[in-house]
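# Let's see this in three dimensions:
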Amino acid sequence: MNERPEIPDGWERGSVEANGIELHYCRTGGRGPPFVVSHGFSDDGYCRLDLARELADDFDVVLYDARGHGRSDAPDESYGAPERAADLLGLLDALAIENPILFGHSMGADTVAAAAVRSPDRPRAVVLEDPVWMVEGRDAPGGGSEDEGRGEGLAEQIARWQDASVEQVFEDEAWLGELAESSESDLAHRIADARRRLRPEVTRVFEAGLLDHREVCGDIEAPTLVLKADAEEAVRERERAIADNLSDGRLVHVEDAGHTVFWDERERATEELRTFLATV
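Sure, this is the predicted structure:
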C-alpha cells in the first residue's frame, strides 16, 4: 500500500513531528487563510481531497491523518480528544500555521472543539461537520463513513481490512461498493484505502469516549459554524439547545444529508460553508 492519491502540481505533502508522533499531511499552499481539516474516524486526510480542491483557490488547505489513521503514527497510548487536540496544535506549530480556520468532521469535530477550547486564541474560526451530540432520540451518527457504536469487534474488522483488497472492502461495506459504481468512484477508492491503513490502536478512540458538547460549546470563543445532518424536528430542537451554548455560533441542519454532510449534499454544504467563511 505504497501508492498515494494524485494531487495537483504545486501542492505539497510530507510528515512532521507533532506532539511526539509523526503526522502525514497534504497542503495546497497559496496566500489565502489557512484552513485545516480533521477527518472522521476510519477516514484519512485524502478522503477530503474534494473539499481541498474546492477551496484551494481561496485558502491554504491542510489535510492531515489523525493518529492511527492513514500514514501517521499509531502510538501505544490514549486516542481521546485531548491527545488528538494536542496533535493538531502540534501540527499547527510544526507547519508555522497562524490564525487557522479549523474544520472537523465527527471524531475530527471533537478534535477541533477540544483544540479550540485548549487554545482559544489559535483558531480564526471553527467549522464542525455533524459533531456527535448525544441527544435523546439520536445517540449515534447516522451511517456513512463512521459508526460510533461499532466498538465491539472493530479490531477484528480492522485486521480484516489490512489484508483486504480495495474490492474486498467494497464487498465488506455495501454503501462503499455502491459509491464505487457511481460518479464518486475516486472518492470510494480513497475511503477504501483509508480503511486498509487503519491500525488496531484506533479502537482506543471509543475507550476514551466522546466530548460532551453541552459543556464544550460554551468554551469555544471563535466564530463557529455547525453543519448537522438532517433530522426530525424534535431532534433538531434538542441540537439547537446545544448550539445555543456557543458564544458566536450558527447551526444549520442540511436537508437530506446524513452523517457525512459534505459527501451527501456537497452543493448545499459548500454553499453554507462559503457563506460563513465570507464573514470571518
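
# contacts and neighbour counts: CA atoms only from here.
Will do.

# Ala188 in helix, strand or coil?
helix (DSSP: H, G, I helix; E, B strand; the rest coil).

# OK, contacts around it?
Counting by Cα atoms under 8 Å, 6 or more residues apart in numbering, Ala188 touches Leu176, Gly177, Leu179, Ala180.

# Check Arg238 too.
Val135.

# quick one: the most centrally placed residue in the chain from Leu55, how far?
When the chain is reduced to its mean C-alpha position, the closest residue under Cα atoms, centre = their mean turns out to be His39, at 2.2 Å. Relative to Leu55, His39 is positioned 16 Å away (Cα to Cα, to the nearest Å).

# One more sequence to fold, the one below, so I can look at both together:
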Amino acid sequence: MTQWHENIIMANGIHIHYYQAGDLSKPTIILLHGLTDSGLCWTHVARALEQDYAVIMPDARGHGSSDGVASGFSNEILADDVAGLIQALQLEKPILLGHSMGGMTALTAAVRYPELLRAILLEDPSIIDRSPQQAGSAARSTQMVKWLTDLKAMSRDELLARVRRENPTWPQEEYGPWADAKVAVDLAVCQSIGVIQRYWRDLNAHITCPVLLITGDVERGVRVTPETAHEVLRYWPAGEVVHIAGTGHNIRRDNYPDFMQAVQTFLHKVS
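You can find the predicted model right below:
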C-alpha cells in the first residue's frame, strides 16, 4: 500500500481523510463505504481498478480518520461532504460507487449535485419501504449501538476471529480493514442511524445520470427486494440492475469475481 497516496483535506467544514490509488489524470471513481466501515474496506476493489482509474477512498464523517458527527449526520450532509471533496480535489465528473449507506450517499449526491457526477453504482443501498417511525426507531439505534460497543470491547485478534468465523467465504483482504474500521468508528453514527434514512422514491424520481444497482438475495439479508429493483428502473432513464445470486448485503465480499465483472462492464460503458 506504500504506493497509495494518503491525505486529509478540508471539505464541507470538516477534515476528510482519504486514500488515493492511481493517477488523477485518469478517470476518477470515488468509493463510498457503508455504516461502520472505512475507506480501506474497499482495498480489494481498488486494487482491481487502480490501473485504469484514479480511485479515491474517503472515510465518511464519524468513520476512520475523518472528523466526527458533531456538525450533523444525514444522507444530505454525507452527500455534501462528497461534493466538497470533489470540489476541493478539483475532480472532473467522477463516478461514485457506494455500498449500503454509501449507496444512499451516492443517490443523494446525484440528486443534489448532478453537474458534478458522471454516473453512480450502488451495492445494495438502503432503498427500503419504511415508515418514518420505523426509520427513526430508537430500538434499531439501540441495537446497533450494543452491537458496535460489543465489537469495540474486543481485541483486534478477537475481531478478526469473529469476522472470519461469521464470514468464512470472504476474501482474505476483507478481514483486516473490517476489523480496524470497527475500532475507529464513532459510536455516534449508530445513534444517528434513523436520521440517515429517507424515502427512496423522493430521491430516485430526480436521478438523471447512468445508474447501476447491484443486488443479492433477500433470504441472505439484502436490503433491495426484487420488487424494488424492478420499480427503480421506472425512475432511472439510464438505469441497470444486476442480480448476483448467492450473496447478501455485502455483495462484493460474498462474490468478488461476479461483483467486479458487473462493475467493470458498467464502467466500460460510462467512462
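
# now what about the TM-score between them?
TM-score of the superposed chains, computed with TM-score structural alignment, normalised by the length of the second structure, equals 0.87; 259 aligned residues with a Cα RMSD of 2.4 Å.

# in the first structure, what residues pair with stretch 106-118 of the second structure?
Using TM-score structural alignment, the residues of the first structure aligned to stretch 106-118 of the second structure are 112-124.

# do stretch 61-76 of the second structure as well
Counting by TM-score structural alignment, stretch 61-76 of the second structure corresponds to 67-82 in the first structure.

# how far does that stretch stretch from start to finish?
Terminal-residue distance, stretch 67-82 of the first structure (Cα to Cα): 12 Å.

# any idea how far it is from the chain center?
Averaging C-alpha positions (Cα atoms, centre = their mean, to the nearest Å) puts stretch 67-82 of the first structure 14 Å from its chain's average.

# cool, stretch 56-64 of the first structure as well?
14 Å.

# now do stretch 44-54 of the first structure
10 Å.

# How about stretch 232-242 of the first structure?
22 Å.

# Buried residues, it. List them.
Buried residues in stretch 232-242 of the first structure, counted by 16 or more other Cα atoms under 10 Å: Arg236, Arg238, Glu239, Ile242.

# Which of the residues you listed fall within helices?
Arg236, Arg238, Glu239, Ile242 (DSSP state H).

# In contact with the last one, which residues?
This means Ile242 of the first structure. Contacts of Ile242 of the first structure by Cα under 8 Å, 6+ apart are His213, Arg214, Cys217.

# Nearest to Phe276 of the first structure among the contacts of Ala188 of the first structure?
Leu179 (29.1 Å; Cα to Cα).

# Double-check that the closest one belongs to a helix.
Yes. Looking at Leu179 of the first structure with three-state DSSP, it is inside a helix.

# show me what contacts it?
So Leu179 of the first structure contacts Ser185, Leu187, Ala188 (Cα under 8 Å, 6+ apart).

# quick one: contacts for the first one?
Going back to what we said before, that points to Ser185 of the first structure. Leu179.

# Trace it over to the second structure, please.
That one, Ser185 of the first structure, aligns with Gln172 by TM-score structural alignment.

# in the first structure, which spans are helices?
Using DSSP H, helices in the first structure cover 49-55, 81-94, 107-118, 154-162, 166-172, 174-180, 185-196, 204-208, 213-216, 233-243, 261-264, 266-277.

# Please work out which of those is packed deepest.
Most buried of the helices of the first structure, by mean neighbour count (mean count of other Cα atoms under 10 Å): helix 107-118, with a mean of 26.

# returning to what we had before: which other residues reach the match of stretch 61-76 of the second structure?
For stretch 67-82 of the first structure, with Cα under 8 Å, 6+ apart as the criterion, the contacting residues are 15, 21-24, 42-45, 65-66, 84, 87, 110-111, 114-115, 194, 197-202, 204-205, 207-211.

# now with 7 Å?
Contact partners of stretch 67-82 of the first structure, identified using Cα atoms under 7 Å, 6 or more residues apart in numbering, comprise 21-24, 42, 44, 65-66, 110-111, 114, 194, 197-199, 201-202, 204-205, 208-209.

# repeat for stretch 118-128 of the first structure
99-105, 109, 116, 220-227, 280.

# about what we covered before: out of the contacts of Ile242 of the first structure, the closest to Arg160 of the first structure would be?
For those, the nearest to Arg160 of the first structure is His213 (33.3 Å; Cα to Cα).

# Once you drop chain neighbours, what's closest to that closest one?
Trp133 (6.5 Å; Cα to Cα, 6 or more residues apart in numbering).

# Give the aligned equivalent of the one you found in the second structure.
So Trp133 of the first structure corresponds to Ile127, using TM-score structural alignment.

# what's the spacing between that match and Glu227 of the second structure?
11 Å.

# Ala96 of the first structure maps to what in the second structure?
With TM-score structural alignment as the criterion, Ala96 of the first structure matches Gln90.

# contacting residues for the residue nearest to Ile193 of the second structure when sequence neighbours are not counted?
Nearest in space to Ile193 of the second structure, with sequence neighbours left out and distances taken as Cα to Cα, 6+ apart, is Ser141 at 6.0 Å. Residues in contact with Ser141 of the second structure (Cα under 7 Å, 6+ apart) are Cys190, Gln191, Ile193.

# any idea how far Ile207 of the second structure is from Ser141 of the second structure?
29 Å.
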